[in-house]
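A.B. asks: Have a look at this prediction, sequence included:
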Amino acid sequence: MAELLRFDRVACIRGDRLLFEGLSLVLARGEALWLRGPNGAGKSSLIRLAAGLLRPAAGTVTRRERCALIDEAAALDPELPLRRALDFWARVDTVDGHAVDRAIAAMALAPLSDVPVAMLSTGQRKRGAMARVIASGAPIWLLDEPANGMDERARGLLVAAIAAHRANGGAVLLASHFSLGLKDVAQLDMGALA
């Protein structure tokens, strides 16, 4: 399988604290890696390194394709209706409105399209953020606690979206405190790296 993301002997320091060092991993098309571990173990930092938002203290991170990120911020304009907020990102990602339509359908957001993002619940905003990732067309998904605030039905939609992305040759790097029930997912215990 074609390699999309590679970490070669990566170290991460946040503040004065070494979170991990000598970390090497490869994520290829169709693969998923679940980052597990306690708070402060470096899961979010590893996701940020993969996104290029942090620089490694040592080693190299290589991305061979575009990536899309979910983290604690939905990255959707709170003043805009959900559809318009997603359309903004579609223009940034240079994808057409049909990609947004498919993403809205995948996350069952059609009834909320005209609701301002600020009026959405936490779980609805997470679904909106996931729709942004889906619509982006990015082959690498970086998902930091994507199911936080989601109910059981929404988690099912998230799992289905991840499975479809992988089946289409995408890769997923996922940080989560709990299993989403994904099939054939590799695991990395970040707590064991310290």
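C.D. replies: All right, it came through fine.
A.B. asks: contacts and neighbour counts: CA atoms only from here.
C.D. replies: OK.
A.B. asks: so what's residue 122 up against?
C.D. replies: For residue 122, the contacting residues are 149, 150, by C-alpha atoms under 8 Å, 6 or more residues apart in numbering.
A.B. asks: Next one for the comparison:
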Amino acid sequence: MNLTVRDLAVARGGVPVLEALSFTLAPGRALVLRGPNGSGKTTLLRTIAGLQPAFEGEIEGAGERIAYAAHSDGLKSMLSVTENLRFWAQVFAQTDIEPALDAFDLRGLEERMAGTLSAGQKRRLGLARLMVTGRPVWVLDEPTVSLDTASVARFAEAVRRHLAEGGSALLATHIDLGLGEAQVLDVTPFKAAPRVSLEDEAFL
């Protein structure tokens, strides 16, 4: 099932930041969002993930199919690595956390409290949550923050494996992850034009 966006406008603080945006993301494909800081990429991803309403337009194929990873790692500091993954697996009615431990090089850290991990280890654990959701569409906002070169490579491999298994990925990143035929969408041309409210018109 495709993730389809039609004539979408998204707003930050009630003010539209992007508009007239349309795309289709098919299973097995990745779409990389590009654009300068503040251009609306995070707002777009949050809207598609269902964390805020669209200002205008339609989103199809999202909802319960989305697994979202943002700047926060979403960890419980007083739970161990294993307990964190098991917690998220249970939230999504999944059970197997072993592939996630392997994919993100978390072996040897299973019993460590999340609050004692380094920034990079926390990030790897936060991204490992994606693999225990069982959801086909990964929506990722700057996923490689705090990752070293080796960990970026592991993450890229996890995404490639997800795509090969029929999943899809929508991500904002400035790093080339080597995802082959990934589409690239620059959001800059979709910057929303200033809108004049009825209150403003009274002073024109």
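C.D. replies: All right, it came through fine. This is a predicted model, so every value here is computed, not measured.
A.B. asks: so the residue nearest the centre of the first structure, which of the three states?
C.D. replies: Nearest to the mean C-alpha position of the first structure, by C-alpha atoms, centre = their mean, lies residue 143 at 2.1 Å. Assigned state for residue 143 of the first structure: strand (three-state reduction, DSSP: H, G, I helix; E, B strand; the rest coil).
A.B. asks: What does it correspond to in the second structure?
C.D. replies: Aligning on TM-score structural alignment places residue 143 of the first structure opposite residue 140 in the second structure.
A.B. asks: What sits closest to its match if chain neighbours are left out?
C.D. replies: Nearest residue to residue 140 of the second structure in three dimensions, chain neighbours excluded: residue 171, at 4.5 Å (C-alpha to C-alpha, 6 or more residues apart in numbering).
A.B. asks: counting contacts, what elements does the helix with the most length in the second structure pack onto?
C.D. replies: Secondary structure assigned by DSSP state H gives helix 149-164 as the longest helix of the second structure. Packing contacts for helix 149-164 of the second structure, counted by 3 or more C-alpha pairs under 8 Å, 6 or more residues apart in numbering; DSSP states H and E, involve helix 98-103, strand 168-172.
A.B. asks: nearest to residue 149 of the second structure, of the ones you listed?
C.D. replies: helix 98-103 (14.8 Å; C-alpha to C-alpha).
A.B. asks: Name the next helix or strand downstream of the closest one, please.
C.D. replies: Scanning forward in sequence from helix 98-103 of the second structure by DSSP states H and E, the next helix or strand is helix 119-128.
A.B. asks: aligned partner of residue 165 of the first structure in the second structure?
C.D. replies: Using TM-score structural alignment, residue 165 of the first structure lines up with residue 162 in the second structure.
A.B. asks: what's near enough to touch the match of residue 143 of the first structure?
C.D. replies: 45, 68, 69, 70, 169, 170, 171, 172.
A.B. asks: so which of the residues you listed persist in the first structure?
C.D. replies: Checking these against the first structure (both residues aligned by TM-score structural alignment, their matches' C-alpha atoms under 8 Å), the contacts still present are 45, 68, 69, 70, 169, 170, 171, 172.
A.B. asks: In those, which residue is surrounded by the most others?
C.D. replies: residue 169 (26 neighbours; other C-alpha atoms under 10 Å).
A.B. asks: any idea how far residue 199 of the second structure is from it?
C.D. replies: 41 Å (C-alpha to C-alpha, to the nearest Å).
A.B. asks: circling back: and of the helices and strands packed on helix 149-164 of the second structure, who's closest to residue 59 of the second structure?
C.D. replies: strand 168-172 (13.6 Å).
A.B. asks: with the first structure superposed, average distance for the closest one?
C.D. replies: Overlaying the first structure shows strand 168-172 of the second structure at a mean distance of 0.4 Å from the equivalent residues (mean C-alpha distance after the TM-score superposition for the first structure).
A.B. asks: and the angle from that strand to helix 149-164?
C.D. replies: Strand 168-172 of the second structure and helix 149-164 are oriented at 140 degrees to each other (axes from the mean of the first three to the mean of the last three C-alpha atoms, to 10 degrees).
A.B. asks: Strand 168-172 of the second structure packs against which elements?
C.D. replies: So strand 168-172 of the second structure, by 3+ C-alpha pairs under 8 Å, 6+ apart, packs with strand 30-34, strand 137-141, helix 149-164.
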